[in-house]
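Undergrad: compute the structure for the input listed below.
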Amino acid sequence: MDSIEKHVIFALLILLAYSCDTSKKILVSQPVAINRQTHDTIPNQSISLQKGRVCYLSTTSYDYVLPGMDIFECKNSSDFIMSSSRSSLSGSASDSYQTDTVLQSQFLVRTALEKVAEKLLPGSEYICYHVEEHESDKKSLDSIIETLNPEYIVTLNKLEFRVNGNVFEGASIASSSYSTGDFHVTSTGPVFTRTGNILITYDALWNIEHLKDNQQTEIVQKGEVHDDYYKNYNIIEHLQNTARQAGNDFLSLFKE
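TA: A predicted model of the protein is given here:
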């Protein structure tokens, strides 16, 4: 192995080590729910709903647009071409990307609400009422109450996501040769490396209104989902999973 080849491999190893080390620094915590009126932490399975109809609403009016991998910005890029014919490594290239993006999507709001309505609590009737741009004014709410006659109204007033990640993509062209009988075979092919860690946190604001008792509970809930970067990674799929997790985390607050 000549000195140029050693430098190339060493550079690739440094980039790979940097990416792996970055992922280790990401900490994952349990979801946290706070009563906005009292500022108390709400434990899991601590909220009890009596039997009755529950109407789910959303006051958000976000766009339905979802982001692509273009939210990742290239921070470092390098490539090498070997000039030595004796080297088995023909060349290599590597790129590292980062993102720290806050986003909102009405599609993800619906995903979270559908997840909540999907798991019905025992002994309760549920109505899932999808509204694209419901305004939280008294006239609009009175119309919904008159039409659906629910005992409870659960409203999702806010759902924001923050995407934070460092990913690495590398490729190298290497050749190998072997002999079989009277033939000498040489093959050349690419080797791809994809690694990294992507963290998505959500920030949700829920409101539970018990119409009969005229009581309301406003809940701020935050959680996170992390994933490894891999071939054909889909950021939209990861966002959908995080929205579903937001719904699951909200459900975990209720007694079964």
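Undergrad: CA atoms for contacts and neighbours, from now on please.
TA: Fine.
Undergrad: residue 35 against residue 216, yeah?
TA: No: here residue 35 does not reach residue 216: they are 10.5 Å apart, not a contact under CA atoms under 8 Å.
Undergrad: any idea how many residues pack against residue 95?
TA: Per other CA atoms under 10 Å, the neighbour tally for residue 95 reads 17.
Undergrad: excluding its backbone neighbours, what's nearest it?
TA: Leaving aside its sequence neighbours, residue 95 sits nearest to residue 77 (CA to CA, 6 or more residues apart in numbering; 4.4 Å).
Undergrad: could you also give me the structure for this next sequence, so I can compare it with the first?
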Amino acid sequence: MTYLRFLNIDSDYDQSKYVIIPAPMDIGSSWGVGSRFGPLAIIEASRHIDLYDIDLGLTLDSIYTMEEIEPTAEIAKNLDLVKDVISDVLSHGKVPVLIGGDHSISIASSRASSMHGACIYIAMDAHADLYDEYNGSRLSHACVTRRVLDLPTIEKAILIGVRTMELEEAVFARNDSRIVLIRSTDDLEVLDNIEGKKAHLSFDVDVIDPSVIPCVGYPEPGGISYRDAIAFLKAIFEKFDVISMDFVEFSPCPGRRDDSFTIAKLIYKSILMHYISQLHRHSQ
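TA: Model prediction:
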């Protein structure tokens, strides 16, 4: 096959623990489109990353990259396609790492993950995504958390880094005890009472300050730093049994390389931290 592979790793599917799934879909976007170009830009940038992580002291090559999921013109069909692929990867005992694409594909990720029993939805995002409907669609990227909470096996939605929401969303969040809002690393102790459960992690890159990642579908000023993002992710992997991940909403800007490289590095570091946490969890 001639398609690009994440980190330029030519690993066999059967021998790999992690499966990169590119999903170039942005039909669920409500403002800036272009996140359909995100997966290719991130994978291209990843080919220039040093595989040895100086912070964690290890390297990992047990990563397989699938071909892109070919999108259709209908968002519901796209979600079904993504769900089926992730379900298949999970059934093989592997960890799917979905690269989007707009945030609506996280609905599909959560549907697949929640089929494997009770699950926590953890989203790092500038937005709460709690609209019941947005621009006439209940599958918009602005409705992701709301649709995830419709799933019967989702016990809680932990939203990290949210810094804006509409009144409708604020009222819903205040009245639904399943929703946990975390604004800073100082608030992470609230997770102590719910840790240990299976979880799906959704990372919307607009949670990071736009001075670092400016090219997103819906930029929001005042985000977290790259280092704070790593600190949050480390805590998530330590406290929860994350069975699947997605990284969404990157819309490449012409002429820039730093942002796609930063996201690729973030994804690789997430995989490494997840790998370490799983080693610790299984050794106890």
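Undergrad: drop the TM-score for these two in here.
TA: TM-score for the superposed chains, counting by TM-score structural alignment, normalised by the length of the first structure: 0.32, backed by 116 aligned residues with a CA RMSD of 4.7 Å.
Undergrad: on the three-state scheme, the closest residue to residue 58 of the first structure other than its chain neighbours is what?
TA: Excluding the flanking residues, the one nearest residue 58 of the first structure by CA to CA, 6+ apart is residue 156, at 4.8 Å. Following DSSP: H, G, I helix; E, B strand; the rest coil, residue 156 of the first structure is assigned to strand.
Undergrad: check the gap between residue 91 of the second structure and residue 146 of the second structure for me.
TA: 26 Å (CA to CA, to the nearest Å).
Undergrad: which one's more surrounded, the two?
TA: residue 146 (22 against 11).
Undergrad: just the element for that one, please.
TA: Applying DSSP states H and E as the criterion places residue 146 of the second structure in helix 144-149.
Undergrad: other SSEs contacting the helix or strand following that helix?
TA: Moving toward the C-terminus from helix 144-149 of the second structure, the next helix or strand (DSSP H and E) is strand 154-160. If you count contacts as 3 or more CA pairs under 8 Å, 6 or more residues apart in numbering; DSSP states H and E, strand 154-160 of the second structure packs onto strand 119-124, helix 144-149, strand 179-182.
Undergrad: if you set the cut-off to 6 Å instead, what comes out?
TA: Strand 154-160 of the second structure sits against strand 119-124, strand 179-182, with contacts defined as 3 or more CA pairs under 6 Å, 6 or more residues apart in numbering; DSSP states H and E.
Undergrad: secondary structure class for residue 80 of the second structure?
TA: helix.
Undergrad: re earlier: now the helices and strands packed on strand 154-160 of the second structure in CSV, with distance to residue 199 of the second structure?
TA: Below are these laid out as CSV (distance: least, CA to CA, whole Å):
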stretch, distance to residue 199 of the second structure
strand 119-124, 4
strand 179-182, 14
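Undergrad: so for residue 85 of the second structure, which of those strands sits nearest?
TA: strand 119-124 (18.7 Å; CA to CA).
Undergrad: just the angle between that closest one and strand 154-160, please?
TA: Inter-element angle recorded for strand 119-124 of the second structure and strand 154-160: 10 degrees (by axes from the mean of the first three to the mean of the last three CA atoms, to 10 degrees).
Undergrad: buried set for strand 119-124 of the second structure?
TA: Residues of strand 119-124 of the second structure classed as buried: 119-124 (neighbour count, 16 or more other CA atoms under 10 Å).
Undergrad: with respect to residue 248 of the second structure, which of the helices and strands packed on strand 154-160 of the second structure lies nearest?
TA: Residue 248 of the second structure sits nearest to strand 119-124 of all these, at 10.4 Å, using CA to CA.
Undergrad: I'd guessed the residue nearest to residue 58 of the first structure sits against residue 206; true?
TA: Yes: applying CA atoms under 6 Å, one finds residue 156 of the first structure in contact with residue 206, separated by 4.7 Å.
Undergrad: give the buried residues for the one helix or strand residue 219 of the first structure maps to.
TA: Here residue 219 of the first structure sits within strand 215-228, counting by DSSP H and E. Judged by neighbour count (16+ other CA under 10 Å), strand 215-228 of the first structure contains these buried residues: 218-226.
Undergrad: and after that strand, which helix or strand comes next?
TA: Taking DSSP H and E, what comes next after strand 215-228 of the first structure is helix 235-251.
Undergrad: still on that earlier bit, count the neighbours of the residue nearest to residue 58 of the first structure for me.
TA: 22.
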